[in-house]
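**Student:** Predicted structure and sequence below. I'll ask about it afterward.
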Amino acid sequence: MAADMIKSALSKKISFEKALEKDSDGEEKLRALILPGALISIANPYWTIWWATIGMTYLANASQYGNTATASFFMGHISADFAWYALIAFFISKGRKFLNDSIYHKLIIVFSLFLIYFGVSFLIDSIQYFI
């Protein structure tokens, strides 16, 4: 996923400016992207892979402490996702004056590198755990 994000940023396939263009009726396209964005997030194979591996591991660990712990983990995780995306949406809506495509592409590359770091760390930790 991170490699694809870097590739998209370097090839300039994604554009912050295009996402903020207005439709003919004056509505921002960004607003029209919220529901499709949520649906794509759920349909994203990485979302399924995360829940089938890491998420299930956390749920299994939480289940050792009962249903309340399991529900708390799940609700906490979903709430954290919602808070994160709300924060991102807030910064995008307020940061348009400061964010252009060049900065946007650089941010995507930086965050992609973080994803690579976390993925490699997870892989190393998993190997060490099983060895």
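**Tutor:** Okay, I see it. Residues are numbered from 1 along each chain as shown.

**Student:** all contacts plus neighbour counts: C-alpha atoms, from now on.
**Tutor:** OK.

**Student:** in whichever helix in the chain runs longest, what counts as buried?
**Tutor:** Within the chain, and with DSSP state H defining each element, the longest helix by residue count is helix 101-130. Applying a neighbour-count criterion of 16 or more other C-alpha atoms under 10 Å, one finds 104, 105, 108, 109, 112, 113 buried in helix 101-130.

**Student:** Check stretch 70-88 too.
**Tutor:** For stretch 70-88, burial by neighbour count (16+ other C-alpha under 10 Å) applies to 70, 73, 74.

**Student:** for stretch 20-37, same thing?
**Tutor:** By 16+ other C-alpha under 10 Å, the buried positions in stretch 20-37 come out as 20, 30.

**Student:** adding another structure so you can compare the two:
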Amino acid sequence: MTFATIGISLEKGSRSGGSVFIGHAFVELIIFILILVGISSSISETMLSYLTMIGCLMMLILGMMLIKSAKGDSTMEILESESRMKLSLNPIYAGILTSALNPYFVIWWLAAGTAILLHEYMISVFAVIAFIFGHWIADLGFIVAVASSSSKGKEMISKNTYKRTLYFCGGLLMTCGLWFLINYNNVSAMI
């Protein structure tokens, strides 16, 4: 999600960080509810493997979109590429996709996250609410800081550095997607 946030904020500006967070928080809210109703104990290894493969493919697609956007800058102005990208990559959807389809995010919530959330639930409903809001404040702060620094940094860097940053973020997204795809059986075994 960090690399997607950097790439999107370079394209759409610092306000996109809040939108990425909204998508991320939406996915987490669903996960919180599912954990509290007990669904985490019924997730099968096969289901996790499918989720991992879909997540890998989505990371590859998002990485290719960032690289395609950077390639377009070699013949067109940056503003033209920004208008193209606005049609193709919505920050809220990026937050949803990079959260829901990240195998390690899901594994963390099925393991450690479930334990933490259920521990808070045993204390009180207010402890759960405090945990969720505290978690979201930290997530929002991090995502907004990444988006703001990336977006403001764009004004200080050259067009070539801007393009290289998009290539780097797209390449890292694709590398992570390929790594997860190659090792998806190991990811599933971690549960």
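**Tutor:** That came through fine. These figures come from a predicted structure and were not determined experimentally.

**Student:** now what about the TM-score between them?
**Tutor:** The pair, once superposed, lands on a TM-score of 0.53 when counted by TM-score structural alignment, normalised by the length of the first structure; 99 aligned residues with a C-alpha RMSD of 3.8 Å.

**Student:** thinking again about what came up before, between the buried residues of helix 101-130 of the first structure, which is nearest residue 10 of the first structure?
**Tutor:** Using C-alpha to C-alpha, residue 105 is the member of those that sits closest to residue 10 of the first structure, with 7.1 Å.

**Student:** show me what contacts the closest one?
**Tutor:** 9, 10, 12 (C-alpha atoms under 8 Å, 6 or more residues apart in numbering).

**Student:** try 7 Å this time
**Tutor:** In this structure, residue 105 of the first structure makes contact with residue 9, judged by C-alpha atoms under 7 Å, 6 or more residues apart in numbering.

**Student:** Over to residue 80 of the second structure?
**Tutor:** Residues in contact with residue 80 of the second structure, defined by C-alpha under 7 Å, 6+ apart, are absent; none qualify.

**Student:** cool, residue 93 of the second structure as well?
**Tutor:** For residue 93 of the second structure, the contact set (C-alpha under 7 Å, 6+ apart) comprises residue 23.

**Student:** once the structures are aligned, where does the strand or helix carrying it end up in the first structure?
**Tutor:** Counting by DSSP states H and E, the element that carries residue 93 of the second structure is helix 91-100. Under TM-score structural alignment, the counterpart of helix 91-100 of the second structure in the first structure spans residues 34-43.

**Student:** The matching stretch vs the second structure, average distance?
**Tutor:** Superposing on the second structure places stretch 34-43 of the first structure at an average distance of 1.9 Å from its equivalents, by mean C-alpha distance after the TM-score superposition for the first structure.

**Student:** tell me which element residue 140 of the second structure falls in.
**Tutor:** Residue 140 of the second structure is located in helix 125-156, with elements delineated by DSSP H and E.

**Student:** Point out the other helices and strands that that helix packs with.
**Tutor:** Taking 3 or more C-alpha pairs under 7 Å, 6 or more residues apart in numbering; DSSP states H and E as contact, the helices and strands that helix 125-156 of the second structure lies on are helix 2-12, helix 16-36, helix 114-123.

**Student:** Give me whichever of those is most buried.
**Tutor:** Here the criterion is mean neighbour count by mean count of other C-alpha atoms under 10 Å, and of these the winner is helix 2-12, at a mean of 25.

**Student:** what inclination does it have with respect to helix 16-36?
**Tutor:** Regarding helix 2-12 of the second structure and helix 16-36, their directions subtend 150 degrees when assessed with axes from the mean of the first three to the mean of the last three C-alpha atoms, to 10 degrees.

**Student:** I'd guess residue 24 of the first structure is in a helix, am I close?
**Tutor:** No: counting by DSSP: H, G, I helix; E, B strand; the rest coil, residue 24 of the first structure falls outside a helix, being coil.

**Student:** how near is it to residue 40 of the first structure?
**Tutor:** With the distance defined as C-alpha to C-alpha, to the nearest Å, residue 24 of the first structure ends up 25 Å from residue 40 of the first structure.

**Student:** Check residue 93 of the first structure too.
**Tutor:** Distance of residue 93 of the first structure to residue 40 of the first structure, computed by C-alpha to C-alpha: 21 Å.

**Student:** ditto for residue 10 of the first structure
**Tutor:** Taking C-alpha to C-alpha as the measure, residue 10 of the first structure and residue 40 of the first structure are separated by 22 Å.

**Student:** Residue 66 of the first structure now?
**Tutor:** Residue 66 of the first structure is 32 Å from residue 40 of the first structure, by C-alpha to C-alpha.
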